[in-house]
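Colleague: pasting the sequence and the predicted coordinates here, then a few questions.
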Amino acid sequence: MAEVVVFVDHADGAVRKPTLELLTLARRLGDPVAVAVGAGAAATAGVLAEHGAVKVLTHEAAEYADYLVVPKVDALQAAVAAVSPVVVLVSSSAEGKEVAARLALRIGSGVITDAVDVEAGEQGPVATQSVFAAGFTTESRVSKGVAVITVKPNSAAVEAAAAASTVEELAVTFSEQATGTKVTARTPRESTGRPELTEAAVVVSGGRGVGGAESFAVIEALADSLGAAVGASRAAVDAGWYPHTAQVGQTGKSVSPQLYIASGISGAIQHRAGMQTSKTIVAVNKDAEAPIFDLVDYGVVGDLFDVVPQLTEEIKTRKG
């Protein structure tokens, strides 16, 4: 069976959920070969095997932490040369898309970004995308070289499928460009205890209707009752009510959770572009004509300060 390279996103050996989703998709296309690099790469092997990786290629070197992006591209290029896969799958983070684009250029292939599904096709893997601010759904395939595809988090349910996996050291020769951009300092991000926004299965967002920074406590309370991430519209972020890292939209982060709850958000195209691929969308807005209601699965016309606290209490009650 054809082999599929999956680039592993991990933190010191702890594999992130989007990688496990990629392995689920990869099994549709062939035998998954996972590529894990950086500190703790070898420690990922067990989890990757549990989710279907028939082979795990690892390489640990200081360059992956000390320099930006290029060392990872060097490693993936080495993996493609060693494996000759039918497709390379990468998670659609900002870094993942840059790695994918650089890899495709190096190996003379086409690249497809932000896929929401990948299936086997007669002429190669077929990627489904939601394009033009999620106004259209397209199916595309790479017509030249090894397909390189980035996939949005939450595009597939994680399914364990244990495989008899082997672990091999990947031979990587770093290019001259690998040391071009050096990391000079790191500042740990303050933890909120909530899921990462782009990876969360549930996202609760607030917009202009929240009215102020202090009022975001209502949004946070609902999010915490659901174990959700907190998002914000561009209007709320521009007003300084919530951090830019939480912005959902065309100029912010793109999310595709199982459940998206929008409170006090009108539904401008800028915001819709970042969340319209969510599986189930719920909106609370006191303006019955708000554009957000055009795409929701469930809509509540009402004041969010009346509706959201009641919803939060009901969730807490049902959770017992």
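Modeller: Thanks, I have the structure now. Residues are numbered from 1 along each chain as shown.

Colleague: please count neighbours and contacts with C-alpha atoms only from this point.
Modeller: Will do.

Colleague: neighbours around Ala290, how many?
Modeller: Using other CA atoms under 10 Å, the number of residues around Ala290 comes to 17.

Colleague: need the contact list for the spatially closest residue to it that is not a sequence neighbour.
Modeller: Distances taken as CA to CA, 6 or more residues apart in numbering put Ser266 closest to Ala290, at 5.2 Å, once the chain neighbours are dropped. Ser266 makes contact with Gly207, Asn285, Ala290, Pro291, Ile292, according to CA atoms under 8 Å, 6 or more residues apart in numbering.

Colleague: below is an additional structure, to be compared with the one above:
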Amino acid sequence: METKQLATLVVVEHDNQSLSVDTLKAFNATSKITDDGATLPVSALLIGHQCSAVLDALKRVQGVSQIIVIDAAEYQHPLAENLSALIAEVGKAYSHILAPASTFGKNLLPRVAALLDVGQLSDVVAIESLDTVIRPIYAGNALARVRSNDAIKIMTARSSAFDLVAMSDSPVVENVITLETTIVAEHSEFISQQKVKSSRPELPAASVVVSGGRGLGSKENFALVEQLADKLGGAIGASRAAVDAGFVSNDLQVGQTGKIVAPQLYIAIGISGAIQHLAGMKDSKVIVAINSDPDAPIFQVADYGLVGDLFEIMPELLEKV
């Protein structure tokens, strides 16, 4: 497969109103894709419907040389089945295609890779050269250096490994191309979306995350986590065990099979620290753990640990905060 240009295409995640934080971090990752020290030209692919607000934000992203806009009613609700075919069509002209390693990116890019008959570099945490990246394996216990010989490098960037891209106060991207290409999904259709609405910050964007585990014992006791998060202006997270027990919905799960976060402060309450959970939060700047078991694995990664009964500690902590 021949590529037409040495350049990067970033698939933009959005809700037709605003850019996702994960996408802003993916843009930062593109600055590491260099050829003889020079960053490759970066194009942003915006697919949606009535998404002018997102376009306005994209124009302020530093480092973007071109924005490709496809605005059509068919893309009001993103479906991987037709989006992937469209991305593959546009992306075949690029040497690198990149998206955040969010649910959005994980749903789309493997399909794009299959359509282009290339492999995928998943959950990339560092980019060393045009063809070599670093990605975690074994639930983050080891890092693998992976080289791709494919003509098109398709990768998802782990958001916790990259900072937010710099944005200007005024538009800096002048090259905007509008395409009329639309591909209708023949075998799937959008029915409905169930999304938890909360005044709390989203997990990937929060600077403070308070997570609860099985140690809380019940859905009612999980209110202790919510109260602390509200006092600290933070987001709520949970371990797989807490989600499986029905304490909270699965969109709050932090870990290998949930969301990967790296806030300034991560507080783990009643979480033992299974390796799958640690994989989702161990890059946090400061980790605080509260657990009754002094041998709990969570204490091995915690900066501050408090051993004791959380039902005695939490009311006192809430009072003092």
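Modeller: Done, it's in. Here the structure is a predicted model, which means the values were calculated and not measured.

Colleague: which SS state does the residue nearest to Ala290 of the first structure fall under?
Modeller: coil (DSSP: H, G, I helix; E, B strand; the rest coil).

Colleague: quick one: Leu226 of the first structure and Ala201 touch, right?
Modeller: No. With contact defined as CA atoms under 8 Å, Leu226 of the first structure does not count as touching Ala201 (9.9 Å).

Colleague: who has more neighbours, those two?
Modeller: The neighbour count for Leu226 of the first structure versus Ala201, taken as other CA under 10 Å, is higher for Ala201 (22 against 17).

Colleague: pretty sure the more buried one contacts Pro257?
Modeller: Yes. Using CA under 8 Å, Ala201 of the first structure is in contact with Pro257, at 4.5 Å.

Colleague: quick check: neighbours shared by these two?
Modeller: Joint contacts of Ala201 of the first structure and Pro257 (CA under 8 Å, 6+ apart) are Asn154.

Colleague: follow-up on the earlier one: just give me the match in the second structure for the residue nearest to Ala290 of the first structure.
Modeller: Mapped onto the second structure by TM-score structural alignment, Ser266 of the first structure lines up with Ser272.

Colleague: what's the counterpart of Val69 of the first structure in the second structure?
Modeller: So, by TM-score structural alignment, Val69 of the first structure is matched to Ala80.

Colleague: roughly how far apart are that match and Thr34 of the second structure?
Modeller: The gap separating Ala80 of the second structure from Thr34 of the second structure is 29 Å, by CA to CA, to the nearest Å.

Colleague: stretch 278-292 of the first structure: end-to-end distance?
Modeller: End-to-end span of stretch 278-292 of the first structure (CA to CA): 13 Å.

Colleague: repeat for stretch 270-288 of the first structure
Modeller: From its first residue to its last, stretch 270-288 of the first structure covers 20 Å (CA to CA).

Colleague: which outside residues touch that stretch?
Modeller: Here stretch 270-288 of the first structure makes contact (CA under 8 Å, 6+ apart) with 130, 132-134, 209, 233-234, 248-266, 292-293, 295-304, 307.

Colleague: likewise for stretch 63-78 of the first structure?
Modeller: By CA under 8 Å, 6+ apart, stretch 63-78 of the first structure touches 7, 35, 37-38, 59, 95, 98-100, 102-103, 106-107, 170-175, 177-184.

Colleague: strands - which of those land there?
Modeller: Phe7, Val35, Val37, His59 (DSSP state E).

Colleague: between those, which is closest to Ala162 of the first structure?
Modeller: Using CA to CA, Val35 is the member of those that sits closest to Ala162 of the first structure, with 17.1 Å.

Colleague: residues near that closest one, how many?
Modeller: The burial count for Val35 of the first structure: 28, using other CA under 10 Å.

Colleague: against Val42 of the second structure, how distant is the aligned partner of Thr44 of the first structure in the second structure?
Modeller: Aligned by TM-score structural alignment, Thr44 of the first structure pairs with Val54 of the second structure. Taking CA to CA as the measure, Val54 of the second structure and Val42 of the second structure are separated by 17 Å.

Colleague: hang on, the earlier thing: surely the match of Thr44 of the first structure touches Glu13?
Modeller: No. The criterion here is CA under 8 Å, and Val54 of the second structure misses it with Glu13 at 9.7 Å.

Colleague: surely Val210 of the first structure meets Trp241?
Modeller: No. Val210 of the first structure is beyond contact range of Trp241, at 9.1 Å (criterion: CA under 8 Å).

Colleague: okay, those two: which has more neighbours?
Modeller: Higher neighbour count among Val210 of the first structure and Trp241: Val210, with 23 against 20, using other CA under 10 Å.

Colleague: residue contacts, that one?
Modeller: Phe216, Ser263, Gly264, Leu304.

Colleague: please apply the same query to Thr30 of the second structure.
Modeller: Thr30 of the second structure neighbours (CA under 8 Å, 6+ apart): Thr8, Thr39, Leu40, Val42, Leu98.

Colleague: among the residues you listed, which recur in the first structure?
Modeller: Among the contacts of Thr30 of the second structure, the ones still in contact in the first structure (both residues aligned by TM-score structural alignment, their matches' CA atoms under 8 Å) are Thr8, Leu40, Val42, Leu98.

Colleague: the last one: what's it in contact with?
Modeller: Each residue near Leu98 of the second structure by CA under 8 Å, 6+ apart is listed here: Thr8, Leu9, Val10, Val11, Ala26, Thr30, Ile154, Met155, Thr156, Ala157.
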